[in-house]
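Enquirer: using only what follows, build the 3D model:
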Amino acid sequence: MRQFSLIFLLVISVIHTLAVDKNNFKTCDQASFCKRSRSVQHERSPFEVNIDTLIVNPNYINVDLTNKHNGQIFDLKLEGIKGNTFHFEIDEKSPLKPRYRVVDALKGEPTYEAIKVTATGSDITVKCGENKVIIYATPFKLEFYQNDVLTISANSKAKMHFEHLRRKQEAPPPPENENEQNENEAQDQNQDEPGTWEENFKSHHDIKPNGPSAVALDFTFHQANILFGIPEHADSFALKTTVGNGDPYRLYNLDVFEYELNSRMALYGSIPVVYGHGHKSTSGIYWQNAAETWVDIAGTASEQNVMESIVSFVAGSRQQDAPSAHFISESGIIDVFVVLGPSPNDAFKQYTALTGSGNLPQMFAIGYHQCRWNYNDQQDVMQVATKFDEHDIPMDTMWLDIEYTDSKKYFTWDHQKFPNAVEMMKNLTNMGRHLTFIIDPHIKRDSGYFFHNDCTDRGYYIKNKDGKDYEGWCWPGSASYPDFFDPEIRKYYADQYLLENFKENSRDTGIWNDMNEPSVFNGPEITMPKDNLHYGGWEHRDVHNLYGQMQLVGTFDGLLRRAENELRPFILTRAHFSGTQRYAAVWTGDNAAEWGHLEASIPMCLSLSVAGISFCGADIGGFFGNPETELLYRWYQTGAFIPFFRAHAHIDTKRREPWLYPDDVKLIIRDAIRKRYSFLPLWYTMFYEHERSGLPIMRPLLSQYPLDKNAYNIDNQFMLSDKLLIRPVMQKGASKVDVYFPSRNGDKQADIWYDIDDYRKIERVGVESVTVNTYKVPVYQRGGTIIPRKMRIRRSAILMENDPITLIVAVDSDKRAKGTLYIDDEKSFAYRQGKYLYIEFEFIDGVLSSQLIDETASYTTKVWLERVIIVGLDKVPSSATLRASNNQATQVDIIDASKTAFTIRKPGVSLMEPTWSITLNY
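Expert: Here you go, the predicted structure:
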């Protein structure tokens, strides 16, 4: 058995170094429920509303919905939610057994609003505030209006499909006429197709004890030009038409080795939210279902690059048919939230109002992370950390992959390699750094392993279809998987993080939850069989896409209690679902050292950001393979402007620490990392404002420029908040890159942009070819904004806590600017008790002023204002006058004056001052 285990793991290691084998993963035709639901063709939907059954409540209605082809009755519930949002559910009226409802994705119960209902013989109108829904009875259709403008309709293409639970021998009711008989015969034939009641894929057999249970519904976005969302896919930001063009997009959490680019294949996470954006409005659909889901897209005009989009999206043009999305899930109910915008940022906030914002991370987590599979031992870890200091390169976190453990047993250490892990953590802490290590969900089946013995004795493992502990294969060899859906098991798992249980730990280490799709090397599609059983009797098919998130819930709880609820946990996850942002950061998985994977990191993180997960990143340099030096430094330059900034590599790759490269390459990488650290005050402020508002940090251009149709398909550049425009260099040998400067009103009205390196001013709409060298990345500050930076770069973020601030004031065409700065202790939850400073800066009429946004909050800090750089004024003042809150005036010097910018030197004011101003003197 031991010899077999070693051979098996060797085979798996080889598999992990190869390109993706698409034969390991299903197509829609191989997933019988997808094939059946996708083939539904009705000229007229068989579903009808029985208006006589309408029940009206203050916040919702219920009404019966009947499938006239088989007589099955369903309950339709519709309710209004505060903030331009509706929610509706469709479930069987009297099912043979309850169907699964997702209960762990929302941040809490939504705030419902009062509704007004009117009904006629043919329709029901439900009004909520200024919005309304019209429910058409025959055939059934839902129309959602935002301010009397039809925005979204459901079932307008008659693709609703709901396979009610039944016994296999159940006979349909007798037909009322010949046409219905023909349709019933077609439906019966569908139900008897291979895969309906049991299904095979390769060597795996799925018994499907509940029979066919698929649900599907189509949505049309009447005001949209493009659709985007439904991460995670290695594809363009704007979704492509799939109808008549291959498989739909697939949402099914899978471990995909070296995934393929420009693909609709499922990856590690599944977030079933899609947005439609057009000139008039943005709206969205959140399809709350954790089962395997496919999404067909039709009617989009998105398969173009930026230059093609500029040509095709001429003013007023749009495709003939409104874009639509057809959601198909294997089980569960139809559970839908409709967000009506009307702006892109409105829609993003409405979604995060439901599923939550990301928590403000500790400052160290926003810094640079150094990782590989694997650092060899304790000495290796400390040598790498010391080398960063020797080469004057900032770094905040060292990471350990699976080899730190005792034979792949989590919550243990290999004491040969790491004889004193606690001492290592303390040494890193003394350097101002942190450690993050991996904890995966597969548990080694080893009679000498406490975690396995406890799970076996207490019945904590997921069961197979026969009710026995499920056994699969992963890194340890034979492994089983805790059922994190059970609160008792989740608490047991969380308890293992407590220092009294896991003594070789510290209260502020970060945790990396990987392989949590879950990955099962010998399972169907490298994951768990769908007929496995979970807490509550639910099949794995019902909850698959939520499994990783339920591990995160336990990890988050354990880290909170490990630090007595004082410190903010840092967790990184690979698997994700709606709501994951409340617990963890996400990275894009096992990418490759190829230019295409660098390019793909932008649309992948943009798609995650608009789906709630702002704390996103991709492995710097690529996980698989050895990057050429140009690719490596261009990746560092790109990653420096993406929220999660980590280098990581496969165990078989060459070491990539920056000092292992020639000095010219090392210095480019050093420059990129140091630039990241100079912007840490801005990053920290953006993360705080994300928690507060729900808006994404990394944003597509259309978020700020919704009227510029030329910007809709652009996904090789992006914005950070509404302040910076970034166009990474992602092509080999590039000496120039094209940067698109968007229009404010869909015409030639331009914002002013300033190059962050030399403050060159750009005042135009359209593409500009920008010259780049090895150090240059086109990054621009938007005129009208004020950005905080720290220019004293130290070895780590936490050592910069008390360093002074520099404000970059970039004026707009009216010579005005605004900005914000957030300050707290950078690690604890004390800010939620009012221990912080949230400051607004404003420049108007030659006066820069500061005031507290939240006057009830307070925080003691040593941070002070070191300099102010003002960009874009027509003339340079002779001096400036600082006036603090005590009204005492002080003259401050003007230095480094040029045609583009000048510096106010050492105003010296404390940022604890409730108000102060600097007046320019001419």
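Enquirer: contacts and neighbour counts: CA atoms only from here.
Expert: Fine.
Enquirer: helices or strands up against the helix or strand harbouring Leu632?
Expert: Taking DSSP states H and E as the definition, Leu632 sits inside helix 629-639. With contacts taken as 3 or more CA pairs under 8 Å, 6 or more residues apart in numbering; DSSP states H and E, helix 629-639 sits against helix 663-678.
Enquirer: give the buried residues for the helix it packs on.
Expert: 665-678 (16 or more other CA atoms under 10 Å).
Enquirer: again, but for stretch 138-158
Expert: Buried residues in stretch 138-158 (16+ other CA under 10 Å): 139-146, 150-158.
Enquirer: list the contacts of the helix or strand hosting Ile61.
Expert: Counting by DSSP H and E, the element that carries Ile61 is strand 60-67. The contact list for strand 60-67, computed with CA atoms under 8 Å, 6 or more residues apart in numbering, reads 46-51, 53-56, 72-80, 93, 114-115.
Enquirer: try stretch 655-666
Expert: 384, 387, 391, 629, 633, 669-670.
Enquirer: so what's the gap between that stretch and the chain middle?
Expert: Remark: stretch 655-666 is offset 31 Å from the chain centroid, using CA atoms, centre = their mean, to the nearest Å.
Enquirer: same deal with stretch 537-554?
Expert: Chain-centre distance of stretch 537-554: 18 Å, with CA atoms, centre = their mean.
Enquirer: surely Asp123 is in contact with Pro139?
Expert: No - contact criterion CA atoms under 8 Å: Asp123 and Pro139 do not qualify, at 10.2 Å.
Enquirer: for the strand or helix carrying Val14, what is the distance to the chain centroid?
Expert: Element membership for Val14 (DSSP H and E) is helix 2-15. The chain centroid and the centroid of helix 2-15 are separated by 34 Å under CA atoms, centre = their mean.
Enquirer: now swap in stretch 900-907 and tell me
Expert: With CA atoms, centre = their mean as the basis, stretch 900-907 stands 38 Å off its chain's centre.
Enquirer: what do you get for stretch 867-875?
Expert: For stretch 867-875, the distance to the chain centre is 37 Å (CA atoms, centre = their mean).
Enquirer: buried residues in that stretch?
Expert: Those would be 867-873, for stretch 867-875 by 16+ other CA under 10 Å.
Enquirer: out of these, which comes closest to Tyr740?
Expert: Distance to Tyr740, by CA to CA, is smallest for Gly872 among the buried residues of stretch 867-875, at 20.6 Å.
Enquirer: what's in contact with the helix or strand harbouring Tyr780?
Expert: Under the criterion of DSSP H and E, Tyr780 resides in strand 779-782. Outside strand 779-782, the residues that touch it by CA under 8 Å, 6+ apart are 722-727, 751-756, 810, 812.
Enquirer: please give the structure of this sequence too, so both can be compared:
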Amino acid sequence: MDPPPRRLAALLLFLLLAAASPAARAWKKDEFRNCNQTPFCKRARTRAPHSLDAPLSLAAGSLSVGPDGSISAELSHPSRPRPLVLRLSALPPDALRVQIDEHYSVSTPPHRRFYVPDVLLPDIEARTLHLPEPKTAAGVSTVALSSDLEVVVKHDPFELTVRRARSGDSVLSFNSHGLFDFEPLQESKPEGETWEEQFRSHTDTRPRGPQSITLDVSFHGADFVYGLPEHGSTSLALRPTRGPGVEESEPYRLFNLDVFEYLHDSPFGLYGSIPFMIGHGARATSGFFWLNAAEMQIDVLAPGWDAAAAPANERIDTLWMAEAGVVDAFFFVGSEPKDVIKQYVSVTGTPSMPQQFAVAYHQCRWNYRDEADVDGVDAGFDEHDIPYDVLWLDIEHTDGKRYFTWDHSAFPNPEAMQRKIADKGRKMVTIVDPHIKRDSSFHLHQEATEKGYYVKDATGNDYDGWCWPGASSYPDMLNPEIREWWADKFSYENYKGSTPTLYIWNDMNEPSVFNGPEVTMPRDALHYGDVEHRELHNAYGYYFHMATADGLVKRGEGKDRPFVYQELSLLEVNGADVGGFFGNPEPDLLVRWYQVGAFYPFFRGHAHHDTKRREPWLFGERRTALIREAIHMRYSLLPYYYTLFREASVNGIPVMRPLWLEFPDEKETYNNGEAFMVGSSLLAQGIYEEGQKYVLVYLPGKESWYDLRNGSPYKGSASHKLQVLEESIPSFQRGSTIVPRKDRFRRSSTQMVNDPYTLVIALNSSKVAEGELYMDDGKSYDYQQGAFIHRRFVFADNKLTSFNMAPDNLGNKKFTTECVVERIIILGLSSGAKKAIIEPGNREVEIESGPVSLRSGSSSVVPTIRRPNVRITDDWTIKIA
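Expert: Now for the predicted structure:
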């Protein structure tokens, strides 16, 4: 995470299985509420379209343009105690912000609704565009949003539509089915009404009464909708949850929970909640983001669910239900999916640039027992010639689950242990969870108690829940003062036994409370500013993570980027626990998991303490060789991955991508969840069944694809039935791309820094290709002041050219390297080329035949320029003669 003021609203797109956290119990369905047991969801879901007794309307004459360029109006109904205030504002290039809250006055109840802080970029108001005066006729107001888009507001009943100005085609609409409902805050409980809610043995006092919000959003021109990550669903596109022809299921639930051995193929929410949805189809791409940290339930509705509406061809209707909060929503419109993602991150911020070691392989287990175990695992990787970069320690490394401590019987010399690992260029990670052991002798608990830094229960006392240490309390991370206090705990002085090569794992951030309702904190617990937990539940882990990241930045005096992993989803650092957290996978399927896991943005092996040991060399010599090759493949591609992380930090486009993000016009990609893209150049498809003999792989696009293992070409826009090989999963490089690699293998990525590069050129039908390479020191923030190298490679007219992409005078920092290109592999080059001329210098080198991969063992050979030895930092050309 970048240091303040930049913040990241976590987004995990397109990953079907998220990393699991430690758990002692299996899935128990009755521990968690369903929609019928959740009053706000049950009420909203039983309403028919256009059936509200009190549909809101725009007050006559209330629509006006304010001095800040936004448009405001009042929404009211005679039955409501107070009107609602509507605010419309625009952000470049094509984003609409819709804010709706109650009108507050002297007679307003003392508790106002919660606005989620520190998620939106701080300059968002300064970037707000000045909207023109609305044009109103016959109860409809039209506002130009951009040269191509306009907002149409219907007054009675209230409805809002974003449409194309020229064609009049709708793109997004709000309340077109008349289900927008905003329960008003009440001054006191009406006689005879019960506000308390019961679930199992838990009582939610709900002292402020019902305050839910329901709204319908329609994605016009969409064939599918995607997003709402962190579910165990096997479908990339979100399936309808109710409507004609659909067996009614639970809505997609956004409520952070540590769900032990969660149900497969379920809309039930897991560790993180991101209320962001993308609609995509052949006609349009759009996005909807609702900034709200309360529990949400979302229905995806099948065509025909609203009998009174026009046929839902090429439109997908959704129903959003939130327990509390306000409407602070963003409508994004783009010409393609990447435009929508770029607009989303223009609001929330882009992912931070990770340290380079974070992109390599990580080894974890609950738990490595002691220093001898750590030493043995570390030595095992060296003995079996398998690189790794980070070794993780779970909760058992602490003194009785007191975080920031060590079990000195098992880890008596933590600093020496870390230094021994660091001598090989490796790092360590320890876990730090939000629950603090309620032990009067524990200094952290003493200090938090004295300062009043814990979350309070509904009676105002420090909340006391049960987690790994036993009786525990939880710092109130909504409070900036407490986040600053927490950040200080990561200093070397406060975290005894830590070193500069020790990084942090935040777990149990839901927050997880073993004896709490649904294994989490009660909704009526109280936070800073008299905010109920129900209002910020889904953001608690975000603030905890923020404080930890700030602590590591502070520890390094602002020089080094932090690495903080949390089970709540991160946009780029995502990936399933390789091997799965629970159970013991069949050894051959474990190999397959490593082969697909090597393509994840975050590549970590992890397992529960009840599983058999799973270090990569424990499954026989042949399987060890296959796992070694998968990890080696990842290490060879580290330059490409690091370049992708740089791209994500600039424009937000994720490293791991669904096929439709790169090929938005190909309908065959829209619901393809078997394969995924890594950046724009590589495609991988896992093998998910033991003993599978053949696999069907769809390769999109008009250009050829080349097998990563042997360089064999395959036609694009076609499905290929391929024989399944034990050596690898189907993986391909896209024609028209250039991928940088490093093919010399060391113990860790740190030891590869000065190694030479290989460029793999995959030509398209026009014999053209291009690619990029980004590099910096891999750890500091100096890149923000110009200390990086960014090259663009273009192959055209039988000539490879290297260009500088770094802007001039970006800052006063510099980064240099002596690395050279030692090999250029050209896929798709016509036979007959014998030599290449390098400029400057008019130097001639031979074109030979060589393997695509030094590790493949394949007899396939392709044209290869050996030892051109051009510096990676220089401008140069290599002409094929």
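Enquirer: got a TM-score for the two of them?
Expert: Their TM-score after superposition, calculated using TM-score structural alignment, normalised by the length of the second structure, is reported as 0.92; 826 aligned residues with a CA RMSD of 1.8 Å.
Enquirer: you'd agree Leu254 of the second structure is up against Gly269?
Expert: Yes - with contact defined as CA under 8 Å, Leu254 of the second structure counts as touching Gly269 (5.4 Å).
Enquirer: which helix or which strand is home to Val737 of the first structure?
Expert: Here Val737 of the first structure is assigned to strand 736-741, by DSSP H and E.
Enquirer: quick check: that strand compared with the second structure, mean distance?
Expert: Once fitted to the second structure, strand 736-741 of the first structure is off its aligned match by 0.9 Å on average (mean CA distance after the TM-score superposition for the first structure).
Enquirer: and the very next helix or strand once past that strand, how far from the second structure on average?
Expert: Reading on from strand 736-741 of the first structure to the C-terminus, the next helix or strand found by DSSP H and E is strand 753-755. Superposing on the second structure and averaging over aligned pairs (mean CA distance after the TM-score superposition for the first structure), strand 753-755 of the first structure comes out at 0.6 Å.
Enquirer: the longest strand along the second structure maps to which residues in the first structure?
Expert: In the second structure, assigned by DSSP state E, the strand with the most residues is strand 862-871. Using TM-score structural alignment, the residues of the first structure aligned to strand 862-871 of the second structure are 901-910.
Enquirer: the helices in the stretch 51-200 of the first structure, which residues?
Expert: 178-191 (DSSP state H, counting those that start in this stretch).
Enquirer: tell me how far Phe602 of the second structure lies from Asp560 of the second structure.
Expert: 20 Å (CA to CA, to the nearest Å).
Enquirer: before we move on, the earlier item: measure the match of strand 862-871 of the second structure end to end?
Expert: 24 Å.
Enquirer: and if you look at stretch 249-262 of the first structure?
Expert: Its first and final residues considered, stretch 249-262 of the first structure spans 11 Å by CA to CA.
Enquirer: buried sites along it?
Expert: Buried residues in stretch 249-262 of the first structure (16+ other CA under 10 Å): 249-261.
Enquirer: in strands, which of those appear?
Expert: 249-251.
Enquirer: ok, so of the residues you listed, who is nearest Ser609 of the first structure?
Expert: Closest approach between these and Ser609 of the first structure, by CA to CA: Leu251, at 16.8 Å.
Enquirer: who's in contact with the counterpart of Val381 of the first structure in the second structure?
Expert: Matched to the second structure by TM-score structural alignment, Val381 of the first structure sits across from Val374. Neighbouring residues of Val374 of the second structure by CA under 8 Å, 6+ apart: Tyr368.
Enquirer: wait, a helix at Val374 of the second structure?
Expert: Yes - checked against DSSP: H, G, I helix; E, B strand; the rest coil, Val374 of the second structure lies within a helix.
Enquirer: returning to what we had before: where in the second structure does the strand holding Val737 of the first structure fall?
Expert: Going by TM-score structural alignment: strand 736-741 of the first structure matches residues 694-699.
Enquirer: and for stretch 409-416 of the first structure?
Expert: Against the second structure, stretch 409-416 of the first structure falls on residues 402-409 (TM-score structural alignment).
Enquirer: circling back: give me the stretch of the second structure that the next helix or strand along the chain from the helix holding Val14 of the first structure matches.
Expert: Counting by DSSP H and E, the element after helix 2-15 of the first structure in chain order, helix or strand, is helix 32-38. The aligned range for helix 32-38 of the first structure in the second structure is 39-45, by TM-score structural alignment.
Enquirer: same check on stretch 830-841 of the first structure?
Expert: Counting by TM-score structural alignment, stretch 830-841 of the first structure sits on residues 782-793 of the second structure.
Enquirer: who's in contact with the matching stretch?
Expert: With CA under 8 Å, 6+ apart as the test, stretch 782-793 of the second structure has contacts from 559, 738, 770-777, 800-806, 809-816, 872-873.
Enquirer: one step back: now distance to Met528 of the first structure too, for the contacts of stretch 655-666 of the first structure, in a markdown table please.
Expert: A markdown table is the format used below for the contacts of stretch 655-666 of the first structure (distance: CA to CA, whole Å):
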| residue | distance to Met528 of the first structure |
| --- | --- |
| Val384 | 38 |
| Lys387 | 42 |
| His391 | 46 |
| Thr629 | 39 |
| Tyr633 | 38 |
| Ile669 | 41 |
| Arg670 | 43 |
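Enquirer: from Ile839 of the first structure, how far out is the equivalent of Met805 of the second structure over in the first structure?
Expert: Applying TM-score structural alignment, one finds that Met805 of the second structure aligns to Ile853 in the first structure. Distance of Ile853 of the first structure to Ile839 of the first structure, given as CA to CA: 5 Å.
Enquirer: neighbour-wise, which of the two wins?
Expert: Legend: neighbour count by other CA atoms under 10 Å for Ile853 of the first structure and Ile839, higher for Ile839 (22 against 16).
Enquirer: give me the element the more buried one is part of.
Expert: Applying DSSP H and E, one finds Ile839 of the first structure within strand 837-844.
Enquirer: Val553 of the second structure now?
Expert: Per DSSP H and E: helix 540-555 holds Val553 of the second structure.
Enquirer: which residues touch that helix?
Expert: 1, 3-4, 9-10, 434, 477-478, 483-484, 486-492, 503-504, 506, 509-511, 559-564, 566, 568.
Enquirer: quick one on the thing from earlier: report the mean deviation for the strand holding Ile61 of the first structure after fitting onto the second structure.
Expert: Looks like 0.8 Å for strand 60-67 of the first structure (mean CA distance after the TM-score superposition for the first structure).
Enquirer: what does Val256 of the first structure correspond to in the second structure?
Expert: Counting by TM-score structural alignment, Val256 of the first structure lines up with Val259 in the second structure.
Enquirer: hmm, I typed the wrong one, I wanted Ile787 of the first structure.
Expert: Ile787 of the first structure maps onto Val739 in the second structure, by TM-score structural alignment.
Enquirer: I appreciate the help and will end here.
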